[in-house]
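Q: coords below, sequence missing:
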């Protein structure tokens, strides 16, 4: 049973940077209402999420290439699209929505392996989930996606409101 909890040094490093990335992403959302590389917390989130995704490609706990590796690649693609959109769309057009929603989507992506790896290992002796296919795990990921959708809707409304305010006029 202890083997299911034991992480390699590389796995521990990967987990640590993922946890710091998530903390930075949450900090950016709380402070700024969005994740963007213009803020230190947003930039740290993006850089650490890239590092998390890249290091995740070298972890093969469940055998060969699998769903976690596909998620890492998808995360890198979404981050690249969001970054390009962020650099091109600073005002409020479609690119701004793509950037904000893309970065937030990658925060949701962190939830999937986080719940899976933690829930299939803990508590010791009786893990919360029997496997990555456990129906309760899938339900929790579904709830996380609904939370993402609610947050995305809030972010869209926030962008719409801010794009209607003339330049130089403070929001009331």
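A: Now that the structure is in, tell me what you want to look at. Treat the numbers as computed from the prediction; the structure is a model and nothing was measured.
Q: can we go C-alpha only for contacts and neighbour counts from here?
A: Noted.
Q: next one: stretch 48-63 to chain centre, how far?
A: 14 Å (CA atoms, centre = their mean, to the nearest Å).
Q: what's the answer for stretch 64-84, then?
A: Per CA atoms, centre = their mean, the centroid offset for stretch 64-84 relative to its chain is 11 Å.
Q: adding another structure so you can compare the two:
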């Protein structure tokens, strides 16, 4: 299906669960939190997405998607550390919130890349992951993340 292996199909399915959980958390709670069920689903399916991604080598060997998986796991670790300790002082809550949101952005980068270079079948929207239109789409995603993160931090300051 869509040129995916069994591992690729599982990876895609679990990443879709993570994205849906992330959307629910962000729209409902304005943040991804490990303190509720939807947040826990998001975090664990994101971890599984990263781990399964390490076994996918569509473009040869170890590449940018694998690096993004490592970065995602590190940022999840930073978020958990910020949420459980005061390592970041007064900024701990903001570091936790923005870090979880950053991992949500990290889901969208390969999602847009893989979708636009695979679909529609037989004549994908973009010819490769290096297409300038894809770089522009990634820029839009980063801008949306920055706007969202700013709103989240402002919301945290109002609560404090």
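A: Good, I have the coordinates. This one's a predicted model, so the numbers in the text were calculated from it and none came from an experiment.
Q: which stretches of structure 1 form helices?
A: Along structure 1, counting by DSSP state H, helices occupy 2-5, 9-32, 40-56, 67-88, 94-119, 135-164.
Q: contacting residues around stretch 113-120 of structure 2?
A: Residues from elsewhere that reach stretch 113-120 of structure 2, judged by CA atoms under 8 Å, 6 or more residues apart in numbering: 2, 124, 125, 126, 127, 128, 129, 134.
Q: map residue 12 of structure 1 onto structure 2.
A: Residue 12 of structure 1 maps onto residue 9 in structure 2, with residues paired by TM-score structural alignment.
Q: and residue 64 of structure 2, what pairs with it in structure 1?
A: Matched to structure 1 by TM-score structural alignment, residue 64 of structure 2 sits across from residue 67.
Q: any chance of the helices of structure 1 in JSON lines, plus mean neighbour count?
A: Listed next are the helices of structure 1 as JSON lines, based on neighbours: other CA atoms under 10 Å:
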{"stretch": "helix 2-5", "mean neighbour count": "11"}
{"stretch": "helix 9-32", "mean neighbour count": "18"}
{"stretch": "helix 40-56", "mean neighbour count": "21"}
{"stretch": "helix 67-88", "mean neighbour count": "18"}
{"stretch": "helix 94-119", "mean neighbour count": "20"}
{"stretch": "helix 135-164", "mean neighbour count": "15"}
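Q: mind checking how far the residue mapped onto residue 131 of structure 2 from structure 1 is from residue 116 of structure 1?
A: Per TM-score structural alignment, the equivalent position to residue 131 of structure 2 in structure 1 is residue 134. Counting by CA to CA, to the nearest Å, the gap from residue 134 of structure 1 to residue 116 of structure 1 is 9 Å.
Q: likewise residue 55 of structure 1?
A: In terms of CA to CA, residue 55 of structure 1 sits 17 Å off from residue 116 of structure 1.
Q: check residue 8 of structure 1 too.
A: According to CA to CA, residue 8 of structure 1 stands 17 Å off from residue 116 of structure 1.
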